[in-house]
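J.: give me coordinates for this.
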Amino acid sequence: MPVPTFSDIARVDARDKVLGRAQYGADVKLPGMLYAMLVPSGIAKGKVTRLDTAAARTVEGVVHILGIGDFPTLSADIAFRGQPVAVVVAESIEAAIEGAEAVSTTYEEAAFVPTMTSPNAQRVEAEGFSAGNADDVFRSAAHVVEGAFEIPTQHHAAMELFGTVATWNGGRLIVYEGCQNVDRVKVALMQAFELAPDQIVIKSEQVGGGFGQKSLPKLQTPLVAHAARVTRRPVKLVMPRGQLFHIANYRPCTVQTMRLAASADGRLQGIMHDAVQENIPEGHFRSNSYHEDISRMYAIDNLRATAGDVHIDRQMPRHTRGTHPFPAGFALESLIDEMAYKLGKDPVELRLEHEARTDIITNQPLSPHFLNDCLREGARRFGWERRSPEPGSMRLKDGTLVGYGVACGNFGAGMSASEATLRVRADGTTRLTSTGHEMGQGILTAVANVVIQGLDINPDRLEILMGDTSLGPQVATVGERGTASCVPAALKAVDTLRARFAELAGDNPPAGNLHEQLARLKRSYIEVNVGEVAPGQDASAIEAYRTGGRGSGAGPDYPGFTSMSYIAQFVEIHIDPNTGRIRMPRAVSIADIGRVVSPRTARGQMYGGVVWGFSTALREKSEVDPRYAGYLNGDLAEYVVAVNADIGEVDVGLIDKPDANINSVGVKGMGELVMLGTAPAIANAIYHATGKRVRKLPIRIEDLI
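T.: Have a look, this model is predicted:
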C-alpha cells in the first residue's frame, strides 16, 4: 500500500549549491591537467581532403593534436556542420583555442538539405496507428475543427556547457562529466577502448541542465579520453556554446496537422493526426510517437495517426523538454479550445466531460488519475469564473487586452529496475548508495525524505551517493523515471533494514535513536541491499539493470494498466492593443504526479516548468541558415529565452494522491510534464484576448498586428 503523505524538508544539496561547493564536470581540477578544444567542420556535408596542423603545432603551449584517422570518431566524411575534425590539446585553455583556430581544413563539399522546407527535402513515411474508426466519425461529424501547428527547431540552452575531464590511472579510465545516463557512457567507452567494465568509472555528481541533451554519450567524451591516454595526463574540454549548438541534440522542427470531430450534442468523437519532423536518415527519434501520450488525455475513442520524417543534413535531433507530447499537445489543446467555442461550451467544462479511463493504444484501463481534480483546483485558484467568454471582451482600464487560457498535458509514467544499499552506523552516520542522477530536480532530496521519514536517524548526517558507476549500476534519469525508480528501492531498503533491526534487537530494544541503539547493542553498523522492479518485471530486469541493458525500463503501459502523469495550466495574458506586446502577469499550474515525495523540490520543478512553457511559447527559436545548415543564434545573447522580468505571479499545486498500481510509494514522474500545456494555454489566452488563432511557435508581436 502506498506510503502516507511526506513532510516538506529543505533541499539536502541547497547549501553546497549556494556556497559553490557542488561540483559539476567542468569544475574538476586534477594535477598536471591539460586543456582541449575541438576543431569543428566548416561544411554541412562532404569530405575533408586536407587537414593542416602545422601552424597549430607552433602555438606556444600546444602539446598534442588529434586529427583525421587518429580516432574513429574523427572521420574525413562530414555529416553535419560542427562535426569534430580535430582536437587540440594544450597547457592552457587559451593555447588550446589559439591552436584550434590555427588548424586549416580543405573540403570537398556535397549537396545538402538544411531544413525540412528546403526545395530538395523529401518526406519518408513512418508506420501509422489507428484505433476505432476515425474515417466514419469524420464523415458524419456535426462539428470539425482543424489546423496545422508548427513548432520550430529549439535548443536546450542549459546554463552548464558540456564539460568532460578524463584521466587514466594504471590502465583505468576515470571520466568526470554531467550526464543523465552514466552507464550508457560507460558502455560506449568500453566499446571504444576495448576495456572491461572494471576498467572504467564515470562520475557525475551533479548533471547541471540536462533536459534530454545529456542522455546520450557525447561526441567529445571518447576524444577527451583518448587525448588523456596519448598525453598521459588528465585532459579537460569545455565545449563553447557556439559549438554546442551545432553538436548537441535539439528539438526538431515539426508540423502537427490535426483534425478534431464532435457530435451535435458536444461529445468529442475522433482525432486525425499527422506529424512530420526533421530528422537525420539514421535518426532514432521516432516521428510516429507524437500521438501516443495525447491519445490518453481525454475520452476520445477514434484516432488515425500518420507520421513521417524529412531527412536533413544537420546533427541528430532527440528528446527535448516535453519531447513528443509538447508539440502534439500544442495542436490538440489548441483545437480543444477552438471546439469549445464552436460548441458554445466552457473550455474547462469540455475537458471535464471527457475524463479518460481507457488507453486506446493498448486497450487496457488507465490507472486512476486526477486530471479533473487538477482542472477544478486550477480553475478555483485562478478565478476562472471571472472569465467573460467572448474574445476581446476583457480589458484593463488603460485598454490593455486581457485573455484567460487553459490547457492540459500528460506524460507517460515510466519506471526502471533499480537497487539500493543502506547502511546505518553506530557513530551517528547513515549512507544510502542509490541509483540515478541529480540534474537539479531534487532527486537527492526525495530519496533523503524516504530515509528520514522511515528511520529514526540523524538527518543532518545522512549521505546519499548516486551518479557514479564505481558505486554500482545507475538508472538513466530520463523520461520522468528517475524518482519513480530510485524512491521505491529506497523505501524497500528502509523497510528491510527496520525488519532486520527488529530481529537483531528482539523483544526489548534499547533506548535511543537507531544509532544509539546499535551502539548499545555493540554493533558498529547494520546494512541491507535490495532490488526493486517495475510492475510486470522479474529478476531478468535486475540483471539487465546491472549490465546496462535496455530491458530494465518499463512503462507507461504495464501488464493490465497504463499510468500517466497529468497537469492543468491556467494563464492570464495582457496584450498592448497598439504594439501587440504580450505579458503574462500570472499563471496557475496544478499537477497529478501520484504521491509527492519531496514537496519543496516538486514545487520548484513546477515553477521552472511554467518558465519553460512561457519561453518556448513566446521566445525560443533556433534560426537555421539555409546556406550553410548552421545556426545563426548559437548563444544566449541571440537565442532568446525567458528572463525574470517575463514571469509574473506563479501559483503551483500538487494533488498528492498516490497511484497504487505503479509502485510501493505511488509516485509518478514529473520532470518533463511540468512544461506541458503552458504553450497552448498561452495561445488560447491570446485568442481570448484578440480573437486571433496563432498556430505557430514562438508567438511574436507580428502575429498579432
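J.: going forward, measure contacts between C-alpha atoms and count neighbours the same way
T.: Fine.
J.: give the contact list for the most centrally placed residue in the chain.
T.: For the chain, the residue nearest the mean C-alpha position is residue 211 (3.6 Å; C-alpha atoms, centre = their mean). By C-alpha atoms under 8 Å, 6 or more residues apart in numbering, the contact list for residue 211 reads 156, 158, 319-321, 672.
J.: who's in contact with residue 147?
T.: Residue 147 touches 257-259, 331, 335, 695, counting by C-alpha under 8 Å, 6+ apart.
J.: same question for residue 77.
T.: Applying C-alpha under 8 Å, 6+ apart to residue 77 gives the contacts 45-48.
J.: for those, which one is nearest residue 526?
T.: For the contacts of residue 77, the closest approach to residue 526 (C-alpha to C-alpha) belongs to residue 45, at 59.7 Å.
J.: my guess is that closest one contacts residue 76, does it?
T.: No - at 10.5 Å, residue 45 and residue 76 do not qualify as touching, with contact defined as C-alpha atoms under 8 Å.
J.: quick one on the thing from earlier: PyMOL command to pick out the buried ones of the contacts of residue 211?
T.: In PyMOL, this line selects whichever of the contacts of residue 211 come out buried by 16 or more other C-alpha atoms under 10 Å:
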select buried, resi 156+319+320+321+672
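J.: in strands, which of the contacts of residue 211 appear?
T.: Nothing among these maps onto strands, per DSSP state E.
J.: got a markdown table for the contacts of residue 211, with distance to residue 348 too?
T.: Formatted as a markdown table, the contacts of residue 211 follow (distance: C-alpha to C-alpha, whole Å):
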| residue | distance to residue 348 |
| --- | --- |
| 156 | 31 |
| 158 | 34 |
| 319 | 30 |
| 320 | 28 |
| 321 | 25 |
| 672 | 23 |
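J.: with respect to residue 354, which of the contacts of residue 211 is nearest?
T.: When the contacts of residue 211 are ranked by distance to residue 354 (C-alpha to C-alpha), residue 672 comes first, at 23.6 Å.
J.: what's the neighbour count on the nearest residue to that closest one once chain neighbours are set aside?
T.: The spatial neighbour of residue 672 that comes closest, neighbours along the chain excluded (C-alpha to C-alpha, 6 or more residues apart in numbering), is residue 322 at 4.8 Å. Residues near residue 322, counting by other C-alpha atoms under 10 Å, number 26.
J.: before we go on, could you also do this sequence so I can check it against the first one:
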Amino acid sequence: MSTTAFPDRARVDALAKVRGEARFAADLVLPRTLYAMTVPATIAKGSLSSLPVDAALRVPGVVRVLTPEDFPAPPPFSEDGPPPPPPTLETTIAYRGQPVALVIAETLEAAIEGAEVIRPTYVAEAFACVMESAGARRQPADEVAFGDAPAALSGAAATVESTYNSPTQHHNPLELIATVALWEDGALLIHESTQASSLVKGAVAGALRLDPALVHVRGATTGGSFGQKAVQRQTALVARAAILTGRPVKLVQPRAQIFHTATYRARTRHQIRIGADADGTIVGVQHHVEQEQSPNGYFAVPEYHRDVIRMYGIRNYLGTGADIRLDRQDSGYMRGTHPQPAFFAFESAIDELAHKTNRDPVEFRLANDTRVDPQNGHPLSSRFLNECLKEGARRFGWSRRSPVPGSMTAADGSLIGWGMACGIYQSATTPAIATLRIDARGHTRFAISGHEMGQGMRTAIASVLLQDLDIDPERLEIALGDTRAAPQHMTAGSWGTNSVVPAAMQAAQRMRAAVADLLDGRQISGNLHRKLASIRRPFLQVEVTTVGPGQDQAALETLRQGGFAVAESVYPEFSTFSYSAHFLEVRIEPRTRRIRVPRVVSIADCGRVISPRTARSQVYGGVIWGLSHALREATEIDPRYGGYLNEDLADYVVPVNADIGEIEIGLIDQPDPLSNPAGVKGLGQVSMVGISAAVANAVFHATGRRIRELPIRIEHLL
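T.: Okay, here's the model as predicted:
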C-alpha cells in the first residue's frame, strides 16, 4: 500500500461555486415552470374534517390544488418486503406541520397566497410532543452487553454515576430542501437537493406506483446536508403535480416548514455508571439511553452504544435504552449521529472518573488503550488514537495545565479552563460502480455513486485521477448524484470518500493497463488525450466495481436496485474506526459568566489523507459545529401545540465569527492497511464527536462546576 502523501490541491469546484456557476436544485427554472407551496397542518394529531380549496383557486395565477384525493393509496405493507415509501398527502395528521395540500401556481407569490387562504378544519386528538408529556410512550430497546458490568462495578475502587442531557437540534444547512420535477415523454426527471438519489428514485416510484425505470433523479450539487436530505415527503408531491399538470413544478420548502417536516437530532438522556480499579483501569460501564422518537421512527437506540464500547479497553459493558414515542415527525441522522450526544455523556464521565482518581485526563485515556475490538476480540485494523492524544497535548501545551479546578485565571480576571476529550466513529463503506472515459479531444468523465455536499468528494476523486493519469485537469468531469450516470448510494455516515476513492484508484489502474495494451509498445509523446488522438482512437472507457470488506456481488446488486448496501465497520475479520482528540481552552468572564473559546487543537486519525485541503475543512467544520452543540444550539418546542418555536436562523442560535477563535488542525495521515486498498477512513463525523465533552470538561476545570446539560448557558454558571 502506498504511503506517498497527496498534494494539497484546490477544490475542483471552488471557482464554479464562487462564480455562481454551480447549479443547485433551487436554481433551476425550466420553461413553463409552475411553483408549488404546501399547506401545513396546524394540529399535532388528529384528522382532516374538511379541506376547502375554492378560496385558493380564486387567487390569480393558481392553477391547481392537490389534496389527498389526488394521490394513489399507499402500497400494502409487508414485513418481509422493502420499507414503505414516505406517505404523500393524507387525511390522518401525525404531527404539526404535516402537509395536507399542495398549491400549484404560475408564480411563487401566487402559490404562497393560495396556500395561506386555505383553512382546513380538523378533528383534534390528545397528543404528546415532549418526553415529559403524559401520553409519551416508553418502548424499551435491545441491549448491547458483554462481560458482567454490574459485577465489575460492584468491586470497582472508584465509580462515577451521572445523567447527561443533549437537546433537540435541527440541521439548518444553508441550501433549503428543493425539488424540481418534469414529466416528459413518459418519464419523470427529478432535480433534488439530496444525498440519496437512488433512494429518492425508489421512494417516488413506490409512492406514485410508477415503474422505477421511468424515474430519474439528479442531485449533482447539494448545499449542505448533514443527514437531513435523504428521502423527503415533498418529492412525491411535486412529482405528482408535474405528472398531473404536464409542466415542470418547483418547490423550495421554507425553513420554518423544514423544521416540522424533515428529520432532526433527537433529544437524549444518558445515565452512565463507570468504574475503575486502583490502577486507573476502567473495569466496567453501564450506559442507559433514552431518546425522543415518532410513533414509527427508525433511528435505532442500540447505535448509541456501537462506538462507545470501542473507545477504550472496556471489558464489561451493559448498554440499555428506550424510545420515548411522541407525536412528532421522525428524528434521524445529524452530523456525528449517535456518537455525538453519546460522547458528550461518555467523555464527560471519563473526565469525572479521571478527576476522582486524581489522574491526568490525557494519561488516563492513554492507559486505557486497546488494540482489539472489546466486543468481539477482533483486531482493530488501525488505531492511532494515542498518537492523536500525544500530538494534541504537545501542540496545545497541555503540560502547563494546572490540574486544580479554578486555579487558572487571565490578567482580566477571566477564569481559564483547559479541557479535552476524544471521539470515535465507524469507518463504513458501500459498494461502488464507476465508469471512466477519456477521449481524444481532451475530455475525461468519471461517473460514480456518490453526492457532493461540500465535503470535497469531487476533489478527492480528482486527486486520485490526476495523480495516476496524465489527463487535462481543466476538462475533468466528475458525475455524481445522477441515477442515469450510475447507481447512487446514500452518501452519509462518513463512508463517501472511503467508498469512491478505492474505485477511482482501481479505474485509473485499469485505464493505464488498457492504454498500454492499446499502444502495444509504441512510444507516443503527450498526455493520454494526445496518445488516443495519435492512434485515431476517439475514446477509451473502463468500468469498475468495488465492494466493502465481507461483501460480495449481492451487495452490488442491491446497489443497482437502489437499495441500501452499507458495510458497517465491524467486518468479519477486523473492525475499523476513525479517531479524534480535541483540546480546547475556555475563558469565562467572572461577572457575566459569558463563555468564550479562544483556541482549539484538534487531531484526527482518518487513515490516508487523499485531499488535505478538504480534510482540514471537514475538521474545521466539525469543531465549529461541536462548539455550537455545546454552547448554542437547541430547538425550542411548544408543548401546548406540538410545534417548534425558533424555526429560523434569527432565533435558532448558531456561532458567528466572533464566537470562533484559533483552531489548529492536525491529521495523522497513516494508511489503514485493511479497510480498503487506498488506506482511507472516514473523517466528517469523527471531527465533531467529543468536542461538546471537551467544552464541558474545560468549564469544569475553570469553575469546578460540572454541567451535564447542553447547551451550556450563562444561567448554568451563575
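J.: returning to what we had before: closest one of the contacts of residue 77 of structure 1 to residue 341 of structure 1?
T.: residue 45 (48.6 Å).
J.: next, count neighbours for that closest one.
T.: Using other C-alpha under 10 Å, residue 45 of structure 1 is surrounded by 25 other residues.
J.: for residue 253 of structure 1, see how far away it is.
T.: From residue 45 of structure 1 over to residue 253 of structure 1 the distance is 20 Å, taken as C-alpha to C-alpha, to the nearest Å.
J.: please apply the same query to residue 451 of structure 1.
T.: 43 Å.
J.: more neighbours, those two?
T.: More crowded of residue 451 of structure 1 and residue 253, by other C-alpha under 10 Å: residue 451, with 25 against 22.
J.: enumerate every residue touching the aligned partner of the more buried one in structure 2.
T.: Here residue 451 of structure 1 is matched to residue 465 in structure 2, going by TM-score structural alignment. Each residue near residue 465 of structure 2 by C-alpha under 8 Å, 6+ apart is listed here: 504-505, 508.
J.: same check, this time on residue 454 of structure 2
T.: 222-224.
J.: can you map out the strands along the stretch 151-300 of structure 1?
T.: 163-169, 172-177, 200-203, 235-238, 254-262, 268-279 (DSSP state E, counting those that start in this stretch).
J.: onto which residues of structure 2 does the first one map?
T.: Going back to what we said before, that points to strand 163-169 of structure 1. By TM-score structural alignment, strand 163-169 of structure 1 lines up with residues 178-184 in structure 2.
J.: burial count for the aligned residue in structure 1 for residue 531 of structure 2?
T.: In structure 1, the residue equivalent to residue 531 of structure 2 is residue 517, according to TM-score structural alignment. Neighbourhood size, residue 517 of structure 1 [other C-alpha under 10 Å]: 17.
J.: now do the same contact list for the closest residue to residue 517 of structure 1 other than its chain neighbours.
T.: Nearest non-adjacent residue to residue 517 of structure 1, counting by C-alpha to C-alpha, 6+ apart: residue 510, 5.5 Å away. Taking C-alpha under 8 Å, 6+ apart as the criterion, residue 510 of structure 1 is in contact with 517, 520-521.
J.: residue 313 of structure 1 is nearest to which of the strands of the stretch 151-300 of structure 1?
T.: Judging the strands of the stretch 151-300 of structure 1 by C-alpha to C-alpha, what sits closest to residue 313 of structure 1 is strand 268-279, at 8.3 Å.
J.: what angle do that closest one and strand 254-262 make?
T.: Following axes from the mean of the first three to the mean of the last three C-alpha atoms, to 10 degrees, one obtains 170 degrees for the angle between strand 268-279 of structure 1 and strand 254-262.
J.: three-state assignment of the residue of structure 1 most remote from its centre?
T.: Distance from the C-alpha centroid of structure 1 peaks at residue 508, with 49.3 Å (C-alpha atoms, centre = their mean). What DSSP: H, G, I helix; E, B strand; the rest coil gives for residue 508 of structure 1 is coil.
J.: now the strands for the stretch 451-600 of structure 1?
T.: Counting by DSSP E, counting those that start in this stretch, the strands of the stretch 451-600 of structure 1 are 462-465, 525-532, 553-554, 557-558, 561-562, 564-575, 582-592.
J.: now these in TSV, with distance to residue 432 of structure 1 and mean neighbour count?
T.: Formatted as TSV, the strands of the stretch 451-600 of structure 1 follow (distance: least, C-alpha to C-alpha, whole Å; neighbours: other C-alpha atoms under 10 Å):
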stretch	distance to residue 432 of structure 1	mean neighbour count
strand 462-465	5	17
strand 525-532	10	19
strand 553-554	22	22
strand 557-558	29	22
strand 561-562	31	23
strand 564-575	28	28
strand 582-592	28	24
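J.: for the ones you listed, which one sits closest to residue 372 of structure 1?
T.: From the strands of the stretch 451-600 of structure 1, taking C-alpha to C-alpha, the stretch that ends up closest is strand 564-575, at 8.7 Å.
J.: what span of structure 2 lines up against that closest one?
T.: Aligned using TM-score structural alignment, strand 564-575 of structure 1 spans residues 577-588 in structure 2.
J.: any idea how far that stretch is from the middle of the chain?
T.: Averaged C-alpha coordinates place stretch 577-588 of structure 2 at 20 Å from its chain's average position (C-alpha atoms, centre = their mean, to the nearest Å).
J.: buried ones in the longest helix along structure 1?
T.: In structure 1, assigned by DSSP state H, the helix with the most residues is helix 482-505. Within helix 482-505 of structure 1, the residues that count as buried by 16+ other C-alpha under 10 Å are 482-498, 501.
J.: over to stretch 413-427 of structure 1?
T.: In stretch 413-427 of structure 1, counting by 16+ other C-alpha under 10 Å, buried: 413-426.
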